[in-house]
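A.B. asks: This is the structure alone, sequence omitted:
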């Protein structure tokens, strides 16, 4: 079995790495190649380009890197058409993958898209493009297949692989021991994103909020997991915005930090779902270039942006976006979680229900669906 795959950014690499486990179980001699990151490489994936080449933040950043990204897509398509794989799996990155999938599908290469784009939240017009591009869509959330099928898109609900890998009962004590934290420590995790653009726009407000938190609670432990390659970007920001604050930078280890913390100050994205599966209260913050924000705001359909709120259909955690993502408000909402144990318990109960809903042995279900598509079955 020879599969081509493209995973965009750190979240796509994580999902693709988990999917590869199921694919390799079914096809032990699987050859997988294309664009991916370190999680995929650890599974033996042959990355022709690293996935951080596709990581952009908003429309302005996408336009700035358009030529480079289009050139990569064209070269990848030519390479795959010259030596066709058994099938193609595009993991997230719809703006990159859907165009590529359409070209491959027209040449007779079966194309599967893993992760339904958020057409229920914004840019619903992409459903038509998906019908033209994909043979099948693997959906993370239970309400998505019916929505896609209305637009003529074949789809399956496979659950979310993170719900399979993250335990229902978070290993809080073990994570604290591994990180050198005491049971009695109050711990705040800072997760300002995994892309350079996110760090540049979001980290300054998060770091200034951390300084306010430290003044309010001098004994507070502040942990910041650093995505690969971003430490040189973060360290100057730390010196500029929180010079005397004892923030501990950790290379990776985000899951340990989420398991250990009492609350997280976190950028909107897949990480918010990870935090929910770890049953952690959070304050979601997000900023982007002003033009990108105006465009995205006009395209939105829902009152929520954070995945935990979207899936719970309620503002179960605060969202502080764009101009509201400022240090004083971020610190105030974070302290509010630390001071309200009953509110935390109620949230954890909702997150446990969500975890059960999303836990579906995703790698096996997704692999079964991919096998059926490649074998030409409905």
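C.D. replies: Nice, thanks for sending it over. For clarity, every value in this text was computed on a predicted model and none was experimentally measured.

A.B. asks: Every contact and neighbour count from this point should use C-alpha atoms.
C.D. replies: Will do.

A.B. asks: Residue 144 reaches residue 157, doesn't it?
C.D. replies: Yes. With contact defined as C-alpha atoms under 8 Å, residue 144 counts as touching residue 157 (7.4 Å).

A.B. asks: In three-state terms, how would the closest residue to residue 162 other than its chain neighbours be classified?
C.D. replies: Residue nearest to residue 162 in three dimensions, not counting chain neighbours: residue 274, with 7.0 Å by C-alpha to C-alpha, 6 or more residues apart in numbering. Here residue 274 is recorded as helix under DSSP: H, G, I helix; E, B strand; the rest coil.

A.B. asks: Structure two is appended below for comparative analysis:
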């Protein structure tokens, strides 16, 4: 008998992840049909796209408010479809605001629900655990420490590993990466990763570039490499950079291999100055010392405090490498501390302290081994076990 599986992913990373899970299920079992919200990777598996993923892809609170009417229309339309033509299981990939609400409705109507990528309740708004318990039949989590949280709350949970740990090799060739980017093989290189959003470039490009200026004064042979996600972000960054000249500055927005350009940059660098986010985990998987930084505008900071009801995370760390290692393994310089003087001093240690660098690389190697699981296989097994009940 054919099994119907509904899946919703709201961002490009979720589209790729969901497509691999779909292929994992297809390898396990025939006669599966898939529908829901997704992007090109999910469509390529044969999944029927009820609504394009672009409808859910919003960045930040302001964008979300502007997109509210289409988000509501999409939610109502998909909810109606799924309740009229019930799937055997529903899989929500990240996008917690959309997915948890829909999962709650579907579970109440007898449809098993799986949520992949647990919301960061360990950092913000732990009270969401009650909503998750009502909405989710089974949680699939990226990080091993998350399982204890859900087990304590009586929610079925499986650690499936982080897909990035399988995509990024355990060992990479720094000289090969430098050649691919047109860099001198013997040059010391600092990667500058100011983020992919307009708001991040706006707030971080200036302090990051001024940090590079200070470092270049100290070491005129130091090279700086900056990956930017597209031409628009490159133009925005260059507009700021023209008033803050930095020698040996290389800016990339085009792929030089099958990898995202940011990965080539991470592979080629000796250390990185990186905006807090997934890029910090990627940098750790490339075994690179880093300085984590971030700034929020006063308005966004107020909105976050209002929405979460807290001024800071429950855990003392912001960067994922520190959260996973349960220590301040790498420095975090946020808000007022994200200034050129403090950032440059931290970068000097990341570039020059041999003992510190060696110890950090060992920690990152062990972290990589822990997170490297057959994510698609593990997720597929859980989803199919619910679909076949």
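C.D. replies: Alright, I've got the coordinates. This one's a predicted model, so the numbers in the text were calculated from it and none came from an experiment.

A.B. asks: Now compute the TM-score of the two chains, please.
C.D. replies: In this superposition the chains share a TM-score of 0.88, using TM-score structural alignment, normalised by the length of structure 1; 373 aligned residues with a C-alpha RMSD of 2.7 Å.

A.B. asks: Specify the local secondary structure of residue 194 of structure 1.
C.D. replies: coil.

A.B. asks: Tell me the counterpart of it in structure 2.
C.D. replies: Under the alignment (TM-score structural alignment), residue 194 of structure 1 maps onto residue 196 of structure 2.

A.B. asks: so how far is residue 74 of structure 2 from its match?
C.D. replies: For residue 196 of structure 2, the distance to residue 74 of structure 2 (C-alpha to C-alpha, to the nearest Å) stands at 26 Å.

A.B. asks: So the residue nearest to residue 162 of structure 1 sits against residue 164, correct?
C.D. replies: No. Judged on C-alpha under 8 Å, residue 274 of structure 1 makes no contact with residue 164 at a distance of 11.3 Å.

A.B. asks: first vs last residue of stretch 84-104 of structure 1, how far apart are they?
C.D. replies: End-to-end span of stretch 84-104 of structure 1 (C-alpha to C-alpha): 9 Å.

A.B. asks: any chance you could map the helices in the stretch 201-350 of structure 2?
C.D. replies: 231-241, 261-268, 278-285, 298-308, 320-325, 340-352 (DSSP state H, counting those that start in this stretch).

A.B. asks: most packed of these?
C.D. replies: Most buried of the helices of the stretch 201-350 of structure 2, by mean neighbour count (mean count of other C-alpha atoms under 10 Å): helix 261-268, with a mean of 24.

A.B. asks: In structure 1, which residue range corresponds to it?
C.D. replies: So helix 261-268 of structure 2 sits over residues 253-260 in structure 1, by TM-score structural alignment.

A.B. asks: what sits up against the matching stretch?
C.D. replies: With C-alpha atoms under 8 Å, 6 or more residues apart in numbering as the test, stretch 253-260 of structure 1 has contacts from 170-173, 175-176, 179, 187, 189, 223, 225-226, 264, 274-275, 278, 280.

A.B. asks: Just give the nearest non-adjacent residue to the equivalent of residue 287 of structure 2 over in structure 1, would you?
C.D. replies: Aligned counterpart of residue 287 of structure 2 in structure 1: residue 279 (TM-score structural alignment). Nearest residue to residue 279 of structure 1 in three dimensions, chain neighbours excluded: residue 348, at 5.0 Å (C-alpha to C-alpha, 6+ apart).

A.B. asks: which residues in structure 2 does the host helix or strand of the one you found align to?
C.D. replies: Element membership of residue 348 of structure 1, judged by DSSP states H and E, is helix 341-358. Aligned by TM-score structural alignment, helix 341-358 of structure 1 corresponds to residues 354-371 of structure 2.

A.B. asks: From residue 303 of structure 2, how far off is the spatially most central residue of structure 2?
C.D. replies: In structure 2, the centroid-proximal residue (C-alpha atoms, centre = their mean) is residue 278; its distance is 3.5 Å. Separation of residue 278 of structure 2 from residue 303 of structure 2 (C-alpha to C-alpha): 22 Å.

A.B. asks: Could you do residue 239 of structure 2 as well?
C.D. replies: 28 Å.

A.B. asks: and if you look at residue 56 of structure 2?
C.D. replies: Counting by C-alpha to C-alpha, the gap from residue 56 of structure 2 to residue 303 of structure 2 is 20 Å.

A.B. asks: and what of residue 193 of structure 2?
C.D. replies: 25 Å.

A.B. asks: where's residue 137 of structure 1, which helix or strand?
C.D. replies: Per DSSP H and E, residue 137 of structure 1 falls inside strand 136-139.

A.B. asks: and that strand, how far from the chain's centre?
C.D. replies: Centre-to-centre, strand 136-139 of structure 1 and its host chain are 17 Å apart (C-alpha atoms, centre = their mean, to the nearest Å).

A.B. asks: same question, stretch 307-324 of structure 1
C.D. replies: 15 Å.

A.B. asks: what do you get for stretch 282-300 of structure 1?
C.D. replies: Between the mean C-alpha location of stretch 282-300 of structure 1 and the chain-wide mean there is a distance of 16 Å, by C-alpha atoms, centre = their mean.

A.B. asks: same thing with stretch 336-355 of structure 1?
C.D. replies: 22 Å.

A.B. asks: Not counting that stretch itself, show me its contacts.
C.D. replies: Stretch 336-355 of structure 1 has contacts (C-alpha under 8 Å, 6+ apart) with 163, 168, 262-263, 276-277, 279-282, 311-312, 316.

A.B. asks: Going by neighbour count, which residues in that stretch are buried?
C.D. replies: Residues of stretch 336-355 of structure 1 classed as buried by neighbour count (16 or more other C-alpha atoms under 10 Å): 337-338, 344, 347-348, 351-352, 354-355.

A.B. asks: pretty sure residue 220 of structure 1 is touching residue 186, no?
C.D. replies: Yes. In this structure, residue 220 of structure 1 is within contact of residue 186 by C-alpha under 8 Å, at 5.4 Å.

A.B. asks: which residue lines up with residue 124 of structure 2 in structure 1?
C.D. replies: Per TM-score structural alignment, residue 124 of structure 2 is aligned with residue 122.

A.B. asks: contacting residues around that match?
C.D. replies: 296, 299-302.

A.B. asks: try 10 Å this time
C.D. replies: 296-302 (C-alpha atoms under 10 Å, 6 or more residues apart in numbering).

A.B. asks: No more questions from me, cheers.
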